[in-house]
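Can you look at this prediction? I've put the sequence above it.
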Amino acid sequence: MSAQEVPLLPPGAKPGECYTRIYVPPQYETKVEEIVVTDGTEHVEIMPAQFKWVEKQVLVKEESEKIEVIPASFKTVEEKVEIKPATEVLKIVPAQFDEVEEKVLVREGYTTWKTGRGPVEKIDASTGEIMCLVEVPAEYKTIQRRKLITPATTETVVEPAKYKVVKKRVIDKAAETKVTKIPAEYVTVKVQELVEKAKPERAPVPAELVEVEKIMKVQDGGLEWRQILCETNMTRDVVGQIQAALKEQGVYGGTIDGSLGPMTMRAVRNFQKSKNLASGQLTIETLDALGVKL
């Protein structure tokens, strides 16, 4: 309830009771919210290609003919033999991230009542306490988080074939006259054959989250009529009970003398603040919280 909505007189008052308008502070509650620090991505692992060794016969000397009268002449030449075919290899292109800052709301802005600076702001001598409504700005917290720019990918790179150079004899000049067949000659070499191509294996990487506490206002503060102690219903015995209860709560260090002095009222205000009670006067609500009965 705002100050404009407070009735001019306390409702339902009974003879012998005293009331005053008290500022009741706003109510808050803390909520936890999850904030993404690092976006989810994907882990990529390349399973290499599989090969096997096989034997292959390579011609090193061609079939020839022997001439008895004029023998054939030969020459040696080199030949490239493929021992491993060209293959495709997958490579990982890692994901790209960027460090960004993000402002997170910790506490919403709100308005609160505060007392005026003094009698300069009074209209005349009959004006009571001056209350000013001020605005408290919202509070923010800056956090660092990693933002995914480009996910991890793969690219295909071609590895060239491998060769082996072998020498072989070839006929330079055929024999003449009588011809005798000379069979070809071969050599056995080991080569690698592709059995299974390289392939990627992917696994998802979950996003990283952090919990941030936010203080949210659930009820505004304002002025309300509250029953209090006054000269009509206050006795030294009641004040002594109040002092004893405050001493038990650990907020009063004075003597229990039944006198409502500045030290006793300061202890009352500290107790009201610790229990989030309406403050400024010795309310019946405060007596109930202290366990003091009239």
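Received the coordinates, thanks.

rest of the way, CA atoms for contacts and neighbours
OK.

Buried ones in whatever helix or strand residue 33 lives in, by neighbour count?
Residue 33 belongs to strand 27-38 when assigned by DSSP states H and E. Buried positions in strand 27-38, judged by neighbour count with 16 or more other Cα atoms under 10 Å: 37, 38.

dropping in the other structure now:
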Amino acid sequence: MKSIYFYNILLAMTLPAGLSFAAETGKTDAICASQVLLPALFRPSAENVTVYEPSTRYSTIPVQMGYGERKVKVADAYVIYETIPATFGEVTESIEVARERVEITTLPATYRTETKRVKVKDATQRWNPVCPAVVASEQSIPAHCLINVPAVYTDVTREVIDVPARTIKKVIPARTETITRKVVLQPAQVIRREIPAKYRMVKLAKVEQGAKVSTTQQPARVQAILSQQTLRSERIVQRPALCEPTVSPSTILRLQQHLQQGGYYQGTPDGILGPKTRAALTRFQEDHQLASGAITVETLQKLQLQ
């Protein structure tokens, strides 16, 4: 059946305008070789776009302090004599009560939002439904018969790192406490009396475990953007089609009825090849990837009018 179909198509292209195409259609409508617009062919595809860049996250384990007490002598033992009392002096000392340590502070990364424009469909052309069929013997198709369809874009919002994460080290100096103690300068003589030493308990702080910084990697996040990849660009070709000046109203009426059944033609079929019929025919051809611009034989076969 396919070989008979292609044979009839080649036969129709060789027939001069005005001859009957009764071998294929069984009607008296003539077949002409017309210039038509073969639509572009697209294939759905997906493109991954990064919407969140990878980064490093820092977390801090604070320093662990320990506390204890230390016994500090604040007065030496001495001896008092009844005859000559002892003489004393004072000594001032600085005692470290908290050691020097390092504190680490982490600052998270900051982000900024930017928009990226992504093309999801290339620009193409479509046939103007108000234009009549163009006979192949004419030099070119009128410019207003081809409508430029612009490319389709979409905007993708993503977050990128503005300032990376960082750490700040702060040195906390050691803390000391001043202790004044009494010492014997001259012991007593003659009568000996011992005075015991005096002590003071001082609280001490020390670092048992220093601060630590741990890092974790935050993976990137991507978003799939649906687009259409062009497999074939639109082009002007020659196809066998009904000669519009001689097409019969009954053929147009049947065409309108079939287009109305498919939901393309709105209104009452009247057998007139007007703008409403051309627009419905063009929409049907575009939806079924058929060449538009004329009532082609392949369109009639798709509509089951043969």
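Looks like it came in fine. Keep in mind that what you see is a predicted model, and the values were worked out from it rather than measured.

After superposition, what is the TM-score?
Once the chains are laid over each other, their TM-score by TM-score structural alignment, normalised by the length of the first structure reads 0.75; 274 aligned residues with a Cα RMSD of 3.7 Å.

wait, what's in contact with the residue nearest to residue 221 of the second structure when sequence neighbours are not counted?
Ranked by Cα to Cα, 6 or more residues apart in numbering and with sequence neighbours excluded, the top spatial neighbour of residue 221 of the second structure is residue 52, at 5.0 Å. Applying Cα atoms under 8 Å, 6 or more residues apart in numbering to residue 52 of the second structure gives the contacts 158, 159, 160, 220, 221, 222.

mind checking what residue 79 of the second structure lines up with in the first structure?
By TM-score structural alignment, residue 79 of the second structure lines up with residue 65 in the first structure.

For that match, give its distance to residue 178 of the first structure.
9 Å (Cα to Cα, to the nearest Å).

what residue lies at the spatial centre of the second structure?
residue 51 (3.8 Å; Cα atoms, centre = their mean).

Counterpart of that one over in the first structure?
Checking TM-score structural alignment: residue 51 of the second structure goes with residue 37.

What sits closest to that match if chain neighbours are left out?
residue 145 (4.3 Å).

again, but for residue 151 of the second structure
residue 123 (3.9 Å).

Now residue 170 of the first structure: which helix or strand?
strand 162-173.

Which residue ranges of the stretch 201-306 of the second structure form helices?
249-261, 275-287, 297-302 (DSSP state H, counting those that start in this stretch).

List the buried residues of stretch 54-68 of the first structure.
Buried, per 16+ other Cα under 10 Å, within stretch 54-68 of the first structure: 59, 60, 61, 64, 65, 66, 67.

And the contacts of that stretch?
Residues from elsewhere that reach stretch 54-68 of the first structure (Cα under 8 Å, 6+ apart): 72, 81, 166-171, 174-193.

my guess is the residue nearest to the centre of the second structure meets residue 221, correct?
Yes. Judged on Cα atoms under 8 Å, residue 51 of the second structure makes contact with residue 221 at a distance of 5.9 Å.

in the helix or strand encompassing residue 149 of the first structure, what's buried?
Secondary structure from DSSP H and E places residue 149 of the first structure in strand 139-150. Applying a neighbour-count criterion of 16+ other Cα under 10 Å, the buried positions in strand 139-150 of the first structure are 145, 146, 147, 148.

Show me which pair in those is furthest apart.
145 and 148 (9.8 Å; Cα to Cα).

so who does the residue in the first structure sticking out farthest from the centre touch?
Farthest-out residue of the first structure from its mean C-alpha position, per Cα atoms, centre = their mean: residue 69, at 94.1 Å. For residue 69 of the first structure, the contact set (Cα under 8 Å, 6+ apart) comprises 175, 176, 177, 178.

Which among those residues count as buried?
Buried, going by 16+ other Cα under 10 Å: residue 175, out of the contacts of residue 69 of the first structure.

Rebuild the contacts of residue 69 of the first structure as a markdown table, extending it with distance to residue 153 of the first structure.
Supplementary listing: those in a markdown table, determined by distance: Cα to Cα, whole Å:
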| residue | distance to residue 153 of the first structure |
| --- | --- |
| 175 | 64 |
| 176 | 67 |
| 177 | 70 |
| 178 | 69 |
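
and in the second structure, which of the contacts of residue 69 of the first structure remain?
Counting by both residues aligned by TM-score structural alignment, their matches' Cα atoms under 8 Å, these that remain in contact in the second structure are 175, 176, 177, 178.

Identify those among these that sit within strands.
Under the assignment DSSP state E, those contribute nothing to strands.

Okay, and which of those residues map to helices?
Using DSSP state H, no member of these falls within helices.

nearest to residue 28 of the first structure, of these?
Among those, and counting by Cα to Cα, the member closest to residue 28 of the first structure is residue 175, at 111.5 Å.

Quick check, that closest one in contact with residue 74.
No. Residue 175 of the first structure lies out of contact with residue 74 (Cα under 8 Å); the separation is 10.3 Å.

Could you check how far whatever residue of the second structure lines up with residue 195 of the first structure is from residue 190 of the second structure?
The equivalent of residue 195 of the first structure in the second structure is residue 208 (alignment by TM-score structural alignment). Using Cα to Cα, residue 208 of the second structure is found at 53 Å from residue 190 of the second structure.
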